[in-house]
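> predicted structure and sequence below. I'll ask about it afterward.
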Amino acid sequence: MRDFFIRSLEKLIGLIIVLMIIGLIIGVIAIAMGGGMGPYGQGGGIVPALLFLVFGGLYIVLIGGFMYLGVGIYQNTLRTAQALEAGKTAR
């Protein structure tokens, strides 16, 4: 049962990352087309869209990396415990 939840979490993390990438692309297109009206007048353009793309991409990489890091730590800990148990029973 525990493995089911861990595998489900990995799939959910992948889905979240894909949705974040889709949102980033939609946001870049919206900003490039002149969206994002601010309090100081007209917003949007190619430069803000590129900045949004760069910093949004960095954010997705960092957040996705940290989420997969947490799952990886769990898996490494599980393998270490299994190796220790296998060594203990071999004696």
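Structure's in. What do you need? Numbering: from 1, shown residues only.
> going forward, measure contacts and count neighbours with C-alpha atoms only.
OK.
> closest to the centroid, which residue in this structure?
Among the residues of the chain, the one closest to the centroid is Gly64, at 2.3 Å (CA atoms, centre = their mean).
> put this beside the first:
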Amino acid sequence: MPLRCRVGDGPWQGCAMEVEELGARWTLVVGKRRIGFRHDGSGTVRMQNPIRGHQRGSSGGNWIAVETSWIAGPALCWNGVCAQGDIPLD
């Protein structure tokens, strides 16, 4: 699925979403970065620290709770990591 992503104040660029479990575990691949996300169904989304997001798995970096928001575009964002396009939410 074609997506565009932005990390922080960086430029929008092509990216990919790898879904491990729909609505629960996914990874955004932005350039050489791999940013993991986990959602346990309670409303809390955890994101792998994007500084270390190129490493895969829960041992690859710090996991932090993030807020999910929509911005104009529309784009879905998690603490400054944004994705725009056909995002499978559930």
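Happy to help now that I have it. Predicted, not measured: the structure shown is a model, and the values here were computed from it.
> could I get the TM-score for this pair?
Superposed pair, TM-score by TM-score structural alignment, normalised by the length of structure 2: 0.20. Supporting alignment: 37 aligned residues with a CA RMSD of 4.8 Å.
> what sits against the residue nearest to the centre of structure 1?
Listed by CA atoms under 8 Å, 6 or more residues apart in numbering, the contact set of Gly64 of structure 1 reads Ile13, Ile17.
> you'd agree it is in a helix?
Yes - checked against DSSP: H, G, I helix; E, B strand; the rest coil, Gly64 of structure 1 lies within a helix.
> now Gly57 of structure 1: which helix or strand?
Following DSSP states H and E, one finds Gly57 of structure 1 within helix 46-90.
> determine the number of other residues adjacent to Gly56 of structure 1.
19 (other CA atoms under 10 Å).
> ugh, wrong one, I meant Ile31 of structure 1
Neighbour tally, Ile31 of structure 1, other CA under 10 Å: 22.
> quick check, it in contact with Pro48.
Yes - if you go by CA atoms under 8 Å, Ile31 of structure 1 and Pro48 touch, sitting 6.9 Å apart.
> max-length strand in structure 2?
strand 13-21 (DSSP state E).
> tell me which residues in that strand are buried?
For strand 13-21 of structure 2, the neighbour count (16 or more other CA atoms under 10 Å) marks Cys15, Ala16, Met17 as buried.
> can I get those in JSON lines including distance to Trp70 of structure 2?
Below are the buried residues of strand 13-21 of structure 2 laid out as JSON lines (distance: CA to CA, whole Å):
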{"residue": "Cys15", "distance to Trp70 of structure 2": "18"}
{"residue": "Ala16", "distance to Trp70 of structure 2": "19"}
{"residue": "Met17", "distance to Trp70 of structure 2": "17"}
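> which of these lies closest to Val7 of structure 2?
Of all the buried residues of strand 13-21 of structure 2, Cys15 has the smallest distance to Val7 of structure 2: 10.8 Å, by CA to CA.
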